[in-house]
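# Build the 3D model from these lines:
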Amino acid sequence: MSESTNPSPVAVAVAAPPESSTTASPTTVIESPTPATPPEDTTGSTPAPAVASVVPAVAAAQPNIEADEIDALEGDSAFGDDASEEHGRRYHAYRDGKYLIPNDETEQDRLDLHHHVFNLAFDGKLVHAPIKNPSRVLDAGTGTGIWAIDFADQYPEAHIIGSDLSPIQPGWIPPNLEFEVDDLEDTWRHKPFSYIHIRSLAGSIKDWPRLLSQALSHLEPGGFLEVVEFEVLLRIQNEHEIAFPPMIKKWQEGLHQAGEAIGRSFDIAPRLKDMLSEAGYVGVHEEVTRVPNSPWAKEKRWKELGLYQQHQMLDATSSYGQAHFTRVLGWSKQEFDVMSACCRRELKDLRYHTYSDLYVCYGQRPL
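Just a heads-up that it's a prediction; the model follows:
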């Protein structure tokens, strides 16, 4: 995640990708509504252990998304959420403790919903790299396998392998797809691929340069690697009208601090282009799309995208953080639950025009 004290997520519009391999794509800025009154503090509890302030790099200028006229709050209070959704999270048994994101049914549902967010943001496009007739494809860190299944249906002549730490993928799959339990940070033993896909692994990988190097050595000459990551720090478009949501700020700063402490940084997305170039990929290309974190946008497309993103973010406040705050930062479960509930309340407050930058970066193995 990039460093910032005032992250702000907002609805997004993506500009046409540049021809140059070193130029980031432009993005659209959302138009904010009339100034809103800042919400009063709802924490009302003893402060949890402090986390270091994070100052993110400035994102590329993008056009603003026009905001809709909306009520400040929609939905019921986050404090009324079912407590069973907050406790008893299941984690990976394979190499237990290495990956701090749960793999239970709640998280699987969130991952599938997140796949829909990607589809909406990319207009249904599964691949950005200019691949032609791929023969062997690897979906590294496949999760529930939903992207791999869609890709296998779209490319029936290709053979796809989806690998993950957890065997949570469905049994009924296309005949040209197989899943395997594997650790991407081990030495790879696959035959070369024509295309490798990586998505949403920020905070999970210890050594990104090694991962990208292994992927390069397991590509056929001319093959492509594509990495898709959200910048974990949220940003706000209407910061001149309302202060950044305080509990979301505390949550993302804690994630950043915990990730750095265990050597699994969330600060990955804005660095992908440089990392691929340094690893030896050629024709490196980057695209950035702004994704609103709630349905505050006026235009129908961004409002729908923001609605789905909001729902997956409501679960993400628990998935991304419970283990990080309690195991790494020393918070109590009660302290984390209070912060998580406050974050969800802020995500439902449409006065906050927050957005997340979604990065796509791909490069090619030299011929």
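# use CA for all of it now, contacts and neighbours both
Fine.
# List the contacts of the residue most central in space within the chain.
Centroid check for the chain by Cα atoms, centre = their mean gives F230 as the closest residue, at 3.7 Å. Contact analysis of F230 by Cα atoms under 8 Å, 6 or more residues apart in numbering lists S200, A269, S356, D357, L358, Y359.
# Buried only: go through those residues for me.
Buried members of the contacts of F230, counted by 16 or more other Cα atoms under 10 Å: S200, A269, S356, D357, L358, Y359.
# just curious, which of these is nearest to Y91?
Of all the buried ones among the contacts of F230, S200 has the smallest distance to Y91: 16.9 Å, by Cα to Cα.
# The closest one and V232 touch, don't they?
No - using Cα atoms under 8 Å as the test, S200 is too far from V232 to be in contact (10.0 Å).
# Need the buried ones among the contacts of F230 in a markdown table (columns: secondary structure and distance to H116).
Shown next, in a markdown table, are these (DSSP: H, G, I helix; E, B strand; the rest coil; distance: Cα to Cα, whole Å):
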| residue | secondary structure | distance to H116 |
| --- | --- | --- |
| S200 | coil | 14 |
| A269 | helix | 20 |
| S356 | strand | 16 |
| D357 | strand | 16 |
| L358 | strand | 14 |
| Y359 | strand | 16 |
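# Of those, which is the nearest to G223?
Distances from G223 to the buried ones among the contacts of F230, taken by Cα to Cα, are shortest for Y359, at 20.1 Å.
# I figured the closest one was touching P270, is that so?
Yes - if you go by Cα under 8 Å, Y359 and P270 touch, sitting 7.3 Å apart.
# Overlap of the contact sets of those two?
E231.
# How about L113: what's its closest non-neighbour residue?
Q312 (6.3 Å; Cα to Cα, 6 or more residues apart in numbering).
# Can you give me the buried ones in the helix or strand in which that neighbour is found?
Taking DSSP states H and E as the definition, Q312 sits inside helix 300-319. Buried residues in helix 300-319, counting neighbours by 16+ other Cα under 10 Å, are found at 302-319.
# again, but for stretch 250-264
Buried residues in stretch 250-264 (16+ other Cα under 10 Å): K250, W251, Q252, E253, G254, L255, H256, Q257, A258, G259, R264.
# Show me which of these is closest to A140.
Using Cα to Cα, the buried residues of stretch 250-264 come closest to A140 at R264, 16.9 Å.
# pretty sure that closest one is touching L201, no?
No - counting by Cα under 8 Å, R264 does not reach L201; the two are 9.7 Å apart.
# picking that back up, now the contacts of F230 in TSV, with distance to H128?
Below are those laid out as TSV (distance: Cα to Cα, whole Å):
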residue	distance to H128
S200	16
A269	16
S356	19
D357	17
L358	13
Y359	11
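# for those residues, which one is nearest D76?
Closest to D76, out of all of the contacts of F230 and judged by Cα to Cα, is S356, at 23.9 Å.
# next up, for comparison:
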Amino acid sequence: MNTLATSAEETIAVDDTDHSSDAEDDGALSSSSVASSVRAYRSEHGHRYHAYKEGSYAFPNDDIENDRLELQHNIFLKTLDGRLHLAPINKGLHNVLDVGTGTGIWAIEFADEFPSAKPPRWLERLLRQCPSVPPNLTFLIDDAETTWEFSYKFDYIHGRALLGSFGNWPRFFEQSYQNLEPGGWLEMQDIALPPTSDDGTLTEEHTLYKWGHLMVDAANKIGRSMTAPTNYKTWMEEAGFVDVQEFRAKWPQNGWAKDRKFKELGQWNQVNLEEGLHGFTMALFTRVHGWSKEQVEEFLPRVRSDIRNRKIHAYWQTYGNRFYFLPPYPYSYPSAQ
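The predicted structure follows:
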């Protein structure tokens, strides 16, 4: 089954042959000033966070989270049948931007796949001193929420798992449009909260349900929507993109699904959720909801219990979008694959 073709209405079949236990596991600022601020980390409740803009990004950036992001990269690859992208980009592209690159694993693999994508000339000398990354890749620390001030435009802009990263999503898409070459592509891959179920097995009484809605509520209060991916398509069209295509997939919360691919996605996602749960939750619940660390740590084991429960057929809705920039003059478009 191709999960990319999964519509929002398609129900994932439950594996009725699984007799395992229900709880079984399977810009405006200079780059240098932004970089200095970003590296001024804050430690809080056992995690390391960005201190930039008083920690407006509520998720950690410590080693535990970086390891989880590497795992999540593989879940995205599994979802896309091993592909790094959906847009029908050609091998001859030059300038590519990966927004919010995280550990850089996507960018590194993309740079290897597209050796023609080269950095600006003034970076070439510096990059020769960085043998750990492909020679056509560089990392820039800057604030993507401020005005983008690139001296060149991009053939392809990519953003993945940016949930909670922007307070003004329409502006992000407008700037992406303005910084693309004619005929360029913008592609987004993201996850939306809260988790849900098609068969009613996730109810308001479950702690997982309560957790998801508390996360959404806290994020809304600080202007960092957790439901933003549901509006990406509309915002792209308003920014001027055409041929906006949206693909939806589902990540089960554990291995409850019958279909082999969904089952594997669920097994991977269970590890992803359990490893990230403490970091996802702590800052939003303590800073916004006013919970104590002890209250959060008493609450989370019940969330984990629901994540492991095979009788709860919950999933996270994921969105894969590709957006086409219509040029102002005749242009030979790459054919869709």
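# After superposing, what score do the chains get?
In this superposition the chains share a TM-score of 0.83, using TM-score structural alignment, normalised by the length of the second structure; 297 aligned residues with a Cα RMSD of 2.1 Å.
# when you align them, which residue in the second structure goes with the residue nearest to the centre of the first structure?
Under the alignment (TM-score structural alignment), F230 of the first structure pairs with I191 of the second structure.
# Check which helix or strand its match maps to.
With DSSP H and E as criterion, I191 of the second structure is part of strand 180-197.
# roughly how far is that strand from the heart of the chain?
8 Å (Cα atoms, centre = their mean, to the nearest Å).
# Superposed on the first structure, what's the mean shift for it?
Overlaying the first structure shows strand 180-197 of the second structure at a mean distance of 0.9 Å from the equivalent residues (mean Cα distance after the TM-score superposition for the first structure).
# how close does the closest residue to P194 of the second structure other than its chain neighbours sit to D25 of the second structure?
Among residues not flanking P194 of the second structure along the chain, G212 sits closest, at 4.5 Å (Cα to Cα, 6+ apart). Per Cα to Cα, to the nearest Å, G212 of the second structure is found 20 Å from D25 of the second structure.
# now F139 of the second structure
F139 of the second structure is 37 Å from D25 of the second structure, by Cα to Cα.
# Among those two, which residue is more densely surrounded?
D25 (16 against 12; other Cα atoms under 10 Å).
# residues in contact with V34 of the second structure?
Y52, I141, D142, D143.
# What strand or helix carries it?
Using DSSP H and E, V34 of the second structure falls in helix 31-38.
# repeat for F118 of the first structure
Using DSSP H and E, F118 of the first structure falls within helix 105-121.
# how far apart are that helix and its match in the second structure?
Mean deviation for helix 105-121 of the first structure: 0.5 Å (mean Cα distance after the TM-score superposition for the first structure).
# quick one: that helix aligns where in the second structure?
The aligned range for helix 105-121 of the first structure is 63-79, by TM-score structural alignment.
# picking up where we left off before, go through the contacts of F230 of the first structure and name the one nearest D164 of the first structure.
Among the contacts of F230 of the first structure, and counting by Cα to Cα, the member closest to D164 of the first structure is S200, at 12.3 Å.
# That closest one matches what in the second structure?
Using TM-score structural alignment, S200 of the first structure pairs with A161 in the second structure.
# Not counting residues beside it along the chain, what's closest to its match?
Closest to A161 of the second structure by Cα to Cα, 6+ apart is D190, at 4.6 Å.
# Pretty sure that neighbour sits against P229.
Yes - between D190 of the second structure and P229 there is a contact under Cα under 8 Å: 6.4 Å.
# list the residues that contact both of the two?
L163, Y319.
# centre of the chain versus stretch 276-289 of the first structure, how much separation?
So, by Cα atoms, centre = their mean, the centroid of stretch 276-289 of the first structure is 18 Å from its chain's centroid.
# in the second structure, which spans are helices?
Assigned by DSSP state H, the second structure shows helices spanning 31-38, 63-79, 105-113, 121-127, 169-178, 207-221, 232-239, 260-283, 293-308.
# Make TSV out of those and add distance to L97 of the second structure.
Output for those, formatted as TSV (distance: least, Cα to Cα, whole Å):
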stretch	distance to L97 of the second structure
helix 31-38	15
helix 63-79	17
helix 105-113	9
helix 121-127	15
helix 169-178	10
helix 207-221	26
helix 232-239	17
helix 260-283	26
helix 293-308	35
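# re earlier: the helix holding Q312 of the first structure aligns to what range in the second structure?
By TM-score structural alignment, helix 300-319 of the first structure lines up with residues 260-279 in the second structure.
# hmm, who's touching the matching stretch?
1, 3, 12, 25-26, 47, 59-60, 64-65, 68, 71-72, 75, 78-79, 250-257, 300, 304, 307-308.
# Quick one: buried ones out of the residues you listed?
3, 12, 25, 47, 59-60, 65, 68, 71-72, 75, 78-79, 250-257, 300, 304, 307-308.
# show me what contacts the residue nearest to V282 of the first structure when sequence neighbours are not counted?
In space, and not counting its chain neighbours, V282 of the first structure is closest to Q364: 5.2 Å by Cα to Cα, 6+ apart. Q364 of the first structure makes contact with G222, G223, F224, L225, Y281, V282, G283, V284, according to Cα under 8 Å, 6+ apart.
# Which one (most neighbours) among the residues you listed?
Of the contacts of Q364 of the first structure, with other Cα under 10 Å as the count, F224 tops at 28 neighbours.
# Isn't that residue up against C361?
No - shown here, F224 of the first structure and C361 do not form a contact pair, counting by Cα under 8 Å, at 10.5 Å.
# Next one: A283 of the second structure relative to N272 of the second structure, how far apart?
Counting by Cα to Cα, the gap from A283 of the second structure to N272 of the second structure is 18 Å.
# whoops, V14 of the second structure was the one
For V14 of the second structure relative to N272 of the second structure (Cα to Cα), the value is 21 Å.
# do I191 of the second structure as well
Distance from I191 of the second structure to N272 of the second structure, by Cα to Cα: 13 Å.
# Also R287 of the second structure?
R287 of the second structure is 24 Å from N272 of the second structure, by Cα to Cα.
# now I64 of the second structure
Distance from I64 of the second structure to N272 of the second structure, by Cα to Cα: 11 Å.
# V96 of the second structure now?
28 Å.
# List the buried residues for stretch 225-242 of the second structure?
225-230, 232-233, 235-237, 239-241.
# Can you add distance to P131 of the second structure and give those residues back as a markdown table?
Converted to a markdown table, those look like this (distance: Cα to Cα, whole Å):
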| residue | distance to P131 of the second structure |
| --- | --- |
| S225 | 38 |
| M226 | 37 |
| T227 | 39 |
| A228 | 37 |
| P229 | 36 |
| T230 | 39 |
| Y232 | 37 |
| K233 | 38 |
| W235 | 39 |
| M236 | 37 |
| E237 | 40 |
| A239 | 38 |
| G240 | 39 |
| F241 | 37 |
